[in-house]
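K.L.:
Here is a sequence together with a model predicted from it:
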Amino acid sequence: MRHFFGLTFTTLLLTTAFTLSAQNRPFEFGLKAGLNRSSLALNNDLPSAKFGFNIGLTATANFSKNFFLQSGLSLSMKGAKIEGKAPIGFPGWALVAGQDAQLISNQLYLQAPVYLGYKIALTPGTKLVLSAGPYVAYGLGGKTKLTGDIIYGDMIDHGTIEEQTFGNRGLQRLDLGIGTGIGVDFGQTVVGFTYEVGLRDIRPQSDTYFPFYVSSYKNRNASLFVDYKF
């Protein structure tokens, strides 16, 4: 009987220690996925939003019960959908899309954020999570397509032109920006919202090639996400 009580007591101690450790783990890893609603800032003009997805892994360092630092690596689909009349090309040889034109820019990024965050207790088992910080992203691929009436000087042609989004004649691959987020921590799962503002002008460095814009070209992205901790 004494051995039984001893084993029971030891089990309770281990269970309690494991529970406390799980609640105050210095490091956590997770799987994060969400829905993007992205666009581009073009000379202070914001085109129509384009929907995409993001998925990746997160790594969190917990400094205390409230403060944490989170990073990770994810694949994120961004871009923009532009409709109507807009100048395309470079000075001296501009192409103009007709009123029925539609341009869809697709961008696939490998992205790594570094967010500093703070948790505020709401109810037992739930916390409000606030975070912000920089991100760096590298363009892996994607295509940009224009369909509609395209005016070449005094000629009009209706059709579709498609080009690689990134590359020698496309957008610059490196993107830098800042983001902020808000969410609710349910213990093992965090559900939230982030908004990113690209700070780097990623327009082509060489002669702008159709269908890329000559104006300032910066990413914008809003995302709903779920982060599941292992």
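P.N.:
Sure, I can see it. Only a predicted model underlies this, so the values are computations on that prediction, with no experimental measurement involved.
K.L.:
Please count neighbours and contacts with C-alpha atoms only from this point.
P.N.:
Noted.
K.L.:
Does A59 touch K32 like I think?
P.N.:
No: counting by C-alpha atoms under 8 Å, A59 sits too far from K32 to count as a contact (10.3 Å).
K.L.:
One more to weigh against that first structure:
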Amino acid sequence: MRSKIILLSIILATASAKAQYFQFEVGGGLAKHYGPSKVVGSYKIGVGYEYEFNQKWTFNPQISFYGKGWKKPDETMLVFNEDGTPMMNVETGEQYTTVKSVSSTAYYLEIPLLVNYYIRTAPSQYIVLSAGPYAAIGVGGKQKTKGDSDATGARRLYYTEKTFDIEGAHRFDAGLQVGAGFQFANGLTLGAEADFGLLNVKSGGSKNVSALVSLTYKLGK
């Protein structure tokens, strides 16, 4: 019953909106996991629909194709022969080592539900502050591994796996999106935004975090 009341409230609020605008958005930046992981490139492309309640407040649902990812810290590993015995350097008498490198891309269909607050700075020009929850489903991606001495054969050098087919991976993600931007008189907004994941996207406690610089064009302005 509570969810029906909330849904009805949203429908009534959007129905009473004074103006509605269609928008396109593209962005690029960086992504990683919380903690010691390293950053990788990130990007998004999406569309949205903005419902204007008054000159300051709007409701802005969107849908985006969002490329996120992460890179694990490099790991030094001992090298063993195929029979399990240590692979030794005959000159130094020390066991060979290798550096294991693991990087991942994760592609999502993401739906943020944003509330925007507009601060007028000049005629038809505004500072825009945004915040709201998002939900996302993983639709693809690849994990690349180099220098894995625990693997066998050619996989010791390099192999790939599908990100969401790896044991322990979770396709569903959700969190909070926040942003700020400047809207010009022609309807173009230059902004910065960040996603803070609240769910583990794989076993072990990893959560997504990303930050982008974005361009949004609002039709009808």
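P.N.:
Structure's in. What do you need? Just so it is clear, the structure is predicted and the values come from calculations on it, not from any experiment.
K.L.:
the more surrounded of A59 and K32 of structure 1?
P.N.:
Neighbours per residue, other C-alpha atoms under 10 Å: of A59 of structure 1 and K32, the larger number sits with K32, 21 against 17.
K.L.:
That one maps to what in structure 2?
P.N.:
In structure 2, the residue paired with K32 of structure 1 is E25, using TM-score structural alignment.
K.L.:
list the contacts for that match?
P.N.:
By C-alpha atoms under 8 Å, 6 or more residues apart in numbering, the residues touching E25 of structure 2 are 44-48, 214-217.
K.L.:
roughly how far apart are it and Y66 of structure 2?
P.N.:
From E25 of structure 2 across to Y66 of structure 2, the span is 11 Å (C-alpha to C-alpha, to the nearest Å).
K.L.:
Pull up the overlap in contacts between the two.
P.N.:
The contact sets of E25 of structure 2 and Y66 overlap at 44-45 (C-alpha under 8 Å, 6+ apart).
K.L.:
And the strands in structure 2, which stretches?
P.N.:
Using DSSP state E, the strands of structure 2 run over 19-33, 40-52, 57-71, 75-78, 97-122, 125-140, 142-146, 158-162, 172-183, 188-197, 208-218.
K.L.:
which part of structure 2 lines up with stretch 10-19 of structure 1?
P.N.:
Aligned by TM-score structural alignment, stretch 10-19 of structure 1 falls on no residue of structure 2.
K.L.:
Return the distance of that stretch from the chain's centre.
P.N.:
Centroid separation for stretch 10-19 of structure 1 versus its chain: 40 Å, with C-alpha atoms, centre = their mean, to the nearest Å.
K.L.:
what's the answer for stretch 43-51 of structure 2, then?
P.N.:
Offset of stretch 43-51 of structure 2 from its chain centre (C-alpha atoms, centre = their mean): 14 Å.
K.L.:
Which part of structure 1 matches that stretch?
P.N.:
Stretch 43-51 of structure 2 corresponds to residues 53-61 in structure 1, going by TM-score structural alignment.
K.L.:
Measure the mean distance from the matching stretch to structure 2 post-superposition.
P.N.:
Taken over the aligned residues, the distance from stretch 53-61 of structure 1 to structure 2 averages 0.8 Å (mean C-alpha distance after the TM-score superposition for structure 1).
K.L.:
ok, back up a step: narrow the contacts of E25 of structure 2 to just the buried residues.
P.N.:
By neighbour count, with 16 or more other C-alpha atoms under 10 Å, these hold 44-48, 214-217 as buried.
K.L.:
Closest one to I5 of structure 2 out of these, please.
P.N.:
G48 (23.9 Å; C-alpha to C-alpha).
K.L.:
From R37 of structure 1, how far off is the most centrally placed residue in structure 1?
P.N.:
With distances taken as C-alpha atoms, centre = their mean, S76 lies nearest the centre of structure 1, 5.4 Å away. Distance, S76 of structure 1 to R37 of structure 1, by C-alpha to C-alpha: 11 Å.
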